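Novice: A predicted structure for the sequence below; I have some questions about it.
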Amino acid sequence: MLSKFYPDHYVKSSFSINYEKLYKQGYRGILFDIDNTLVKHGADANDEVVELFKRLKSIGFKICLMSNNKLERVERFNKPIAVDFIYKANKPFKKSYLEAMNRIHTNKSNTIFVGDQLFTDVWGAKRVGLRNYLVKPIDPKEEIQIVIKRYFERIVLYFYNKQSKIK
């Protein structure tokens, strides 16, 4: 039952993923969460993010940001990187994942999702059939509703890690 929340990959950060290898494997699109995936909650895109997105574009990736946040926040973050985005994405519902792929002209077989939350980012990606990467949150200081979700995430990740060691 908990396995429906298990990520396909659990990595240290968005910056530690081997994107060149993914491109060689045929992936062409990346959907990213923003807050605590690429930057601390509410922060603007920093130099590290700008460089990552330049690299991803030079590799050939099409990118779309997906955030449950408001337009102003997502536009502000996106200004220096200039990619497609969806705000108020209502993750984990499927509609925005499908819309994001439509915008960047990819499909579920050649798109990955990168995010920091199991019950929104990963579960939504899994519901659509996307390969997904769960990253460790950048900043432990979060809003109360996320802190509560993190408690339940730790339970799921405990069993995920236990099962991963068996394999």
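Specialist: Perfect, I can see it now. From a predicted model like this one, the values you see are computed outputs, not experimental measurements.
Novice: alpha carbons only for contacts and neighbour counts from here, please
Specialist: Fine.
Novice: count of neighbours near residue 103?
Specialist: Residue 103 is flanked by 15 other residues according to other C-alpha atoms under 10 Å.
Novice: What helix or strand is it located in?
Specialist: helix 94-104 (DSSP states H and E).
Novice: what about that helix, distance to the chain center?
Specialist: 13 Å (C-alpha atoms, centre = their mean, to the nearest Å).
Novice: which ones are touching residue 42?
Specialist: Residues near residue 42 by C-alpha atoms under 8 Å, 6 or more residues apart in numbering: 35, 73.
Novice: packing partners for the helix holding residue 103?
Specialist: Here helix 94-104 touches strand 29-32, strand 62-66, strand 84-86, helix 123-128, going by 3 or more C-alpha pairs under 8 Å, 6 or more residues apart in numbering; DSSP states H and E.
Novice: Got another one to weigh against that:
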Amino acid sequence: MFQCFFPDQYLDSAYEIDFEGLYAKGYRGLIFDIDNTLVPHGKPQDERSLRLFARLKNLGFQCCFLSNNQRERVESFNRPIKQKFIENAHKPSVKNYNRAMKLMGTDRTNTVFIGDQLFTDIWGAKRAGIRNILVKPIHPKEEIQIVLKRYLEKIVLHFYLKEKR
């Protein structure tokens, strides 16, 4: 019943993903959500995220940020690392997932999406036919509309984890 929302993979953090393994399997493009996926909501780049993107660049990945936030937020986050980005993405709409792949020169077969929300990030990636990884939110403080969605996410994750067992 909830399978359309089930992630391909579910991890504690974006920072524990086996990016070397993904690269070895032929993946070349990574699309990231920003808030609560890489840093707490509204926070700037930190040392950990800067190290991650230096590592990803050295591995040979193309990266793109896909955010429902406005340009000012996404641009300020991106400034230190200069990746491709799409703001006001209207996730889960498929349009900007496809646009991100076009910007990176990748396609559905070699792109992975990483995000912290089932009903926007993961559902959009699944609808676009992209492999996806759900990560746990970095910080509990979130906007009210996200807090409400988290209650529904818990139900879906219950069935996802039950099926995985």
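Specialist: Here it is on my side, so go on. Model, not experiment: these values are computed from the prediction.
Novice: now the helices and strands packed on helix 94-104 of structure 1 as JSON lines including mean neighbour count and distance to residue 45 of structure 1?
Specialist: Listed next are those as JSON lines, based on neighbours: other C-alpha atoms under 10 Å; distance: least, C-alpha to C-alpha, whole Å:
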{"stretch": "strand 29-32", "mean neighbour count": "24", "distance to residue 45 of structure 1": "13"}
{"stretch": "strand 62-66", "mean neighbour count": "24", "distance to residue 45 of structure 1": "12"}
{"stretch": "strand 84-86", "mean neighbour count": "20", "distance to residue 45 of structure 1": "14"}
{"stretch": "helix 123-128", "mean neighbour count": "20", "distance to residue 45 of structure 1": "23"}
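Novice: Pipe those into a markdown table and attach distance to residue 6 of structure 1 per row.
Specialist: Output for these, formatted as a markdown table (distance: least, C-alpha to C-alpha, whole Å):
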| stretch | distance to residue 6 of structure 1 |
| --- | --- |
| strand 29-32 | 18 |
| strand 62-66 | 20 |
| strand 84-86 | 24 |
| helix 123-128 | 8 |
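Novice: contacts for stretch 120-134 of structure 1?
Specialist: Contact with stretch 120-134 of structure 1 is made by 4-11, 33, 91-94, 97-98, 108-109, 111-118, as judged by C-alpha under 8 Å, 6+ apart.
Novice: if you set the cut-off to 7 Å instead, what comes out?
Specialist: With contacts defined as C-alpha atoms under 7 Å, 6 or more residues apart in numbering, stretch 120-134 of structure 1 is touched by 4-5, 7-11, 91-94, 108, 111-117.
Novice: Out of those residues, which end up buried?
Specialist: 5, 7, 10-11, 91-94, 108, 111-117 (16 or more other C-alpha atoms under 10 Å).
Novice: quick one, longest helix in structure 2?
Specialist: Determined from DSSP state H, the single longest helix within structure 2 is helix 144-164.
Novice: Name the residues of it that are buried.
Specialist: 150, 156-157, 160.
Novice: nearest to residue 142 of structure 2, of the residues you listed?
Specialist: residue 150 (9.9 Å; C-alpha to C-alpha).
Novice: if I look at the closest one, how far off is residue 15 of structure 2?
Specialist: From residue 150 of structure 2 over to residue 15 of structure 2 the distance is 21 Å, taken as C-alpha to C-alpha, to the nearest Å.
Novice: Tell me who's in contact with residue 93 of structure 2.
Specialist: Counting by C-alpha under 7 Å, 6+ apart, residue 93 of structure 2 has contacts residue 124.
Novice: How much space separates residue 88 of structure 1 from residue 79 of structure 1?
Specialist: 17 Å.
Novice: scratch that, residue 61 of structure 1
Specialist: According to C-alpha to C-alpha, residue 61 of structure 1 and residue 79 of structure 1 sit 18 Å apart.
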